[in-house]
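Student: A predicted structure for the sequence below; I have some questions about it.
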Amino acid sequence: MSTTGTVLASTPTQRLLGKVALVTGGASGIGESIVRLFHIHGAKICIADVQDNLGKQVCQSLGDEANVVFVHCDVTVEDDVSHAVDFTVGKFGTLHIIVNNAGISGSPCSDIRNADLSEFDKVFSVNTKGVFHGMKHAARIMIPKKKGSIISLCSVASAIGGLGPHAYTGSKYAVLGLTKNVAAELGKHAIRVNCVSPYGVATGLALAHLPEDERTDDALVSFRDFTGRMANLQGVELTTHDVANAVLFLASDDAKYISGENLMVDGGFTSANHSLQVFR
């Protein structure tokens, strides 16, 4: 075999080469992993986030000013999302992929009688309205071009109850409903619309409800231990990279006939109920 053949055989295929992507909430957590993986696979990327310093640090760490840029964006504000889309198109010429990743968990509340409706509105504003803003303005660019992939971050809380506060669970069920409905509308334009639903992932979001001084490494370890014990798939830890890989698949041409799908990245968690201890 020639040297060239050896190099090609050992080099992973860049599955997004020539593609342009916008990732909301791309400055940290799952969003940052998506940005880094998309970059490895050849995409040109705009990171849209309210965390300006972190977003700019991700861009600098990738060292690719021509292909990775940052724009400030609050997904609850439609003009911000519209501007982020226009900024991406202005920088890279088009938009092939949007990942609606920005989200919040909200504060725990174990008694509906104590629910704070302002908190409820805030969670829906980020998690649901923010996703809809992304879908709407991505479609504005994608419909005339008759192609595109819209991917939203959902949750195992979109499949069964009891996994999060009411606002969070309701917002994620709404993201799934929007995914199916927008997929139904945009199918005639060859635009695919999907969502990804991970099990618990140890990120800053998992601890966001805690006071600042309690968001420690020990707290993350405790979260990992708890989700590990409760998981269906034992001996394997779910990471942000695993979720990013699922998003990459849906963004790529490998998923060219997949639309309206809620891809569960949960090790079978939502398919199994071990409460009767049949297998444990």
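Tutor: Looks like it arrived, so ask away.
Student: rest of the way, CA atoms for contacts and neighbours
Tutor: Noted.
Student: doesn't I98 fall inside a helix?
Tutor: No. I98 is assigned strand when assessed by DSSP: H, G, I helix; E, B strand; the rest coil, not a helix.
Student: quick one: it and F132, what's the gap?
Tutor: Note on I98: its distance to F132, by C-alpha to C-alpha, to the nearest Å, is 12 Å.
Student: higher neighbour count, the two?
Tutor: Taking other C-alpha atoms under 10 Å, I98 and F132 do not tie; I98 has more neighbours (26 against 23).
Student: Comparison target, given below:
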Amino acid sequence: MNILLLGSSGLIGAAVLAQLQQQGHRVCAPTSAECDLLRPTTWSPYLQQVDAIVNCVGLMSDDAVRMHTLQCEAPQALYQQAAAQGLRYVLQVSAAGADVDAKQVFLRSKGQLDAWLLSSGLKVGIVRPSLVFSPQGRSSKLFVRMAKLPHLCLPQAGQTPIQPVALNDVVAGCVQMLDTIQHGVVHAVGGEVVSLAEYVQLLRHYAWQQAPAHIHALPIGMTKAAAVLLQTVSGGLVSVDSVDMLLESRLVSVAEFAQLLGKRPQTPAQFLQAAYAQGGV
């Protein structure tokens, strides 16, 4: 199968590329300059004799128009042209909470593309990862740095339930969907639900070998005010939208993802213990 991989410089995209290459797939992974989704003339040459497209492109930005174009309008046009040239399959890496009516542009644009794909007549697999952990991930590094603090102020005292998932489980799920040409939506979540506070405490234990931190409740208004101040210095990782997405996260069953993997995905304690087995950060 000839595979065109978009977004190979990102955390998930790079890991998917490495796994596909290791398995001997023929993968073309142009850079965003070589295949710019906002410039159709750059991606047209890459669609010749492509059997499958894997799209790992994602953008958290305060530029709502650019985000919607990159995550919805441009991929639609690319898929339509590729379909006319014999495209067999699309693997779309979406996001947990993606929905056509989501209030955040990031999730709304992802949800709109998902909905379009599912009604397009194309064979399509959609993976919606929860909060992804990798020692190399930008968001994971932010959580790890935060976990080092002995006192932590968290919205709702950190009681929000979340389903963190290991990067290698997400990649394994993506590759399995591609190998089996599986159609439909799969939520990639970890093997155990934990609260935000519990997750931070686990990070503190495994990454820093420290006793539990003291958790304090931070009012939602103050949390969002802090997010506004931190948006620039965090490179967009922390924003009002990212706070809302965390607090509004919905729990889903792990059964479907476990079936795809052929095993239960790792729990936070399992993947953090494996990541920091050599003694922490």
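Tutor: All right, it came through fine. Remember, predicted model here, so these are calculated numbers, not experimental data.
Student: got the buried residues for stretch 141-161 of the second structure?
Tutor: Applying a neighbour-count criterion of 16 or more other C-alpha atoms under 10 Å, one finds 143-145, 147-148, 152-158, 160-161 buried in stretch 141-161 of the second structure.
Student: Quote the end-to-end distance of that stretch.
Tutor: Separation of the first and last residues of stretch 141-161 of the second structure by C-alpha to C-alpha is 20 Å.
Student: Touching it from outside, list them.
Tutor: Contact partners of stretch 141-161 of the second structure, identified using C-alpha atoms under 8 Å, 6 or more residues apart in numbering, comprise 135, 193-198, 200-201, 203-204, 207-208, 210, 212-220, 223, 246-247, 249, 251.
Student: where exactly do the helices run in the first structure?
Tutor: Ranges of helices in the first structure, per DSSP state H, are 3-10, 29-40, 52-62, 78-92, 117-124, 130-145, 166-186, 217-230, 240-251.
Student: L261 of the second structure touches Q176, doesn't it?
Tutor: Yes. L261 of the second structure is within contact range of Q176, at 7.4 Å (criterion: C-alpha atoms under 8 Å).
Student: still on that earlier bit, using JSON lines, lay out the helices of the first structure together with distance to L153 of the first structure.
Tutor: As requested, the helices of the first structure are exported to JSON lines (distance: least, C-alpha to C-alpha, whole Å):
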{"stretch": "helix 3-10", "distance to L153 of the first structure": "32"}
{"stretch": "helix 29-40", "distance to L153 of the first structure": "9"}
{"stretch": "helix 52-62", "distance to L153 of the first structure": "19"}
{"stretch": "helix 78-92", "distance to L153 of the first structure": "16"}
{"stretch": "helix 117-124", "distance to L153 of the first structure": "14"}
{"stretch": "helix 130-145", "distance to L153 of the first structure": "9"}
{"stretch": "helix 166-186", "distance to L153 of the first structure": "8"}
{"stretch": "helix 217-230", "distance to L153 of the first structure": "19"}
{"stretch": "helix 240-251", "distance to L153 of the first structure": "9"}
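Student: Tell me which of the ones you listed approaches Y199 of the first structure most closely.
Tutor: The minimum distance between Y199 of the first structure and the helices of the first structure falls on helix 217-230, with 8.4 Å, by C-alpha to C-alpha.
Student: which of the contacts of stretch 141-161 of the second structure count as buried?
Tutor: 135, 193-198, 200-201, 203-204, 207-208, 210, 212-213, 215, 218, 223, 246-247, 249.
Student: All the strands of the stretch 151-281 of the second structure, in order from the start?
Tutor: Under the criterion DSSP state E, counting those that start in this stretch, strands of the stretch 151-281 of the second structure are mapped to 151-155, 161-162, 165-166, 184-188, 194-195, 214-218.
Student: what range in the first structure does the third one sit on?
Tutor: Alignment note (TM-score structural alignment): strand 165-166 of the second structure is matched to residues 238-239 of the first structure.
Student: contact partners of the matching stretch?
Tutor: 199-202, 266.
Student: So which of those is the closest to V23 of the first structure?
Tutor: V201 (18.4 Å).
Student: most packed of the helices of the first structure?
Tutor: helix 29-40 (a mean of 23; mean count of other C-alpha atoms under 10 Å).
Student: what's the mean distance for it versus the second structure?
Tutor: Here the mean offset of helix 29-40 of the first structure against the second structure after fitting is 0.8 Å, by mean C-alpha distance after the TM-score superposition for the first structure.
Student: In the second structure, what stretch matches that helix?
Tutor: Mapping helix 29-40 of the first structure onto the second structure (TM-score structural alignment) gives residues 11-22.
Student: Distance from the chain centre to the matching stretch, please.
Tutor: Distance, stretch centre to chain centre, for stretch 11-22 of the second structure: 14 Å (C-alpha atoms, centre = their mean, to the nearest Å).
Student: same question, stretch 130-146 of the second structure
Tutor: From the chain centre to the centre of stretch 130-146 of the second structure is a distance of 12 Å (C-alpha atoms, centre = their mean).
Student: residue in the second structure matching Y168 of the first structure?
Tutor: Using TM-score structural alignment, the equivalent of Y168 of the first structure in the second structure is F106.
Student: same thing with M264 of the first structure?
Tutor: When the second structure is aligned by TM-score structural alignment, M264 of the first structure is paired with H187.
Student: Isn't its match up against L131?
Tutor: No. Using C-alpha under 8 Å, H187 of the second structure is not in contact with L131; the gap is 11.2 Å.
Student: ok, those two, which is more surrounded?
Tutor: Taking other C-alpha under 10 Å, H187 of the second structure and L131 do not tie; H187 has more neighbours (24 against 20).
Student: Who are the contact partners of the residue nearest to A244 of the first structure when sequence neighbours are not counted?
Tutor: Nearest residue to A244 of the first structure, sequence neighbours excluded (C-alpha to C-alpha, 6 or more residues apart in numbering): I34, at 4.7 Å. Contact analysis of I34 of the first structure by C-alpha under 8 Å, 6+ apart lists 23, 26, 241, 243-245, 247-248.
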